[in-house]
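J.: Can you look at this prediction? I've put the sequence above it.
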Amino acid sequence: MTQESSRTPPVQDQAAPVSGEGAQAFTRAQVEELFLNAAREGDADLLTRFLAAGMDPNLRAEKGYTPLILATYNGHAQAAAVLLAHGAQPDLQDEKGATALAGVAFKGDVALARQLLDAGASVDVPNAVGRTPLMFAVMFGREPMARLLLEAGASPTLRDGEGLSAVDLAQRQGNTALAQDIRHAAQG
């Protein structure tokens, strides 16, 4: 078996791996795990091969993570581009309600946030406790991210499950300049 062919394994639907003469087969679960690992590690070439072989770009992993959530959270723009080009939905949520944009807002990766927004990601999808990407950016001091999200139309007036808005969170963080910018965005 060549190196390249071993990176895109044949799929078996059976519960246990099956091997034939000179061929290595993987279970569906093993193939899915290899696909998700390729997203997590940012291996765009391998992702392309998996997707060409029919893998679902919106596959759900443990905790509801999608390949796009895994790729973007780990800072892999090229892998994200491959997934988006093959139909990955940017607003899918994990089991806690987080989207890919929420993850990059938390991390402060402005370039990936722009990529997701350009691909149609909704700017205000709240997680299970009502926190939006803007709120995550504010909570973790990601000022350039917060400003990008505001420019993209993020609502500065939404409130989380505790009743706090992005302004409240900025004030809690002692970031009066950002709180002021968010207030200005709310006014107009």
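T.: All right, it came through fine.
J.: contacts, neighbours, all on C-alpha from now
T.: Fine.
J.: D13 against E32, yeah?
T.: No: with contact defined as Cα atoms under 8 Å, D13 and E32 do not form a contacting pair (11.6 Å).
J.: try this one next to it:
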Amino acid sequence: MTGPSADVAELAGRMFDLARRGDTDTLAAYVDAGMPVDLTNGSGDTLLMLAAYHGHAPTVRALTARGAHVDRLNDRGQAPLAGAVFKGEDDVVAALLEAGADPLGGHPTAVDTARVFGRDDLLALLAPPE
């Protein structure tokens, strides 16, 4: 594939790589220049999902500060918060909660994930008061 659509696909691929690597400054500059903050790959993963799953709290904070949808689910119904709990990325969990992420969003939810992995410390942050 050549031409404009190949260029766009290559640029999008680079954006997803930046999110996975946690290259906060470069990714933020692209978003500030007009790259959609909720850019989504073929699996429904947003830049925020990739940054969260790979443990990059500063990148998560930069994206949420620029309006990234914190509860957007991927094609498997997974939320960034549950992914961060699954990976044990406590700093990312804190960043997502600060940005208003819903602990009961997606399947499994972040609360369910914390229960499965015995993360009582996170449950105290995630579980709604009864």
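T.: Structure received. Being a predicted model, the structure only gives us computed values, none of them experimental.
J.: coming back round to it: who's more crowded, D13 and E32 of the first structure?
T.: Neighbours of D13 of the first structure and E32, each counted by other Cα atoms under 10 Å, are more numerous for E32; the result is 19 against 12.
J.: Please report how far whichever residue in the second structure pairs up with the more buried one lies from V85 of the second structure.
T.: Taking TM-score structural alignment, E32 of the first structure has A12 as its aligned residue in the second structure. Note on A12 of the second structure: its distance to V85 of the second structure, by Cα to Cα, to the nearest Å, is 26 Å.
J.: ditto for H69 of the second structure
T.: H69 of the second structure sits 18 Å away from V85 of the second structure when distances are taken as Cα to Cα.
J.: Tell me which of those two has more neighbours.
T.: Between H69 of the second structure and V85, counted using other Cα under 10 Å, the more crowded position is V85 (26 against 18).
J.: That one sits in which helix or strand?
T.: Following DSSP states H and E, one finds V85 of the second structure within helix 80-87.
J.: buried sites along that helix?
T.: 80-87 (16 or more other Cα atoms under 10 Å).
J.: Which of the helices or strands spans the residue nearest the centre of the second structure?
T.: For the second structure, the residue nearest the mean C-alpha position is M49 (2.4 Å; Cα atoms, centre = their mean). Secondary structure assignment for M49 of the second structure, by DSSP H and E: helix 47-53.
J.: Please report how far the aligned partner of G83 of the second structure in the first structure lies from Q12 of the first structure.
T.: Matched across to the first structure, G83 of the second structure falls on G103, judged by TM-score structural alignment. Remark: distance between G103 of the first structure and Q12 of the first structure (Cα to Cα) = 33 Å.
J.: How about V123 of the first structure?
T.: From V123 of the first structure to Q12 of the first structure the distance is 39 Å (Cα to Cα).
J.: Check A121 of the first structure too.
T.: Relative to Q12 of the first structure, and taking Cα to Cα, A121 of the first structure is found at 34 Å.
J.: Who are the contact partners of E32 of the first structure?
T.: Contacts here follow Cα atoms under 8 Å, 6 or more residues apart in numbering; on that basis E32 of the first structure touches M55.
J.: Then it would be within a strand, right?
T.: No: per DSSP: H, G, I helix; E, B strand; the rest coil, E32 of the first structure lies outside any strand segment and is helix.
J.: Okay, buried residues for stretch 120-134 of the first structure please.
T.: Across stretch 120-134 of the first structure, burial judged by 16+ other Cα under 10 Å covers 121-127, 130-134.
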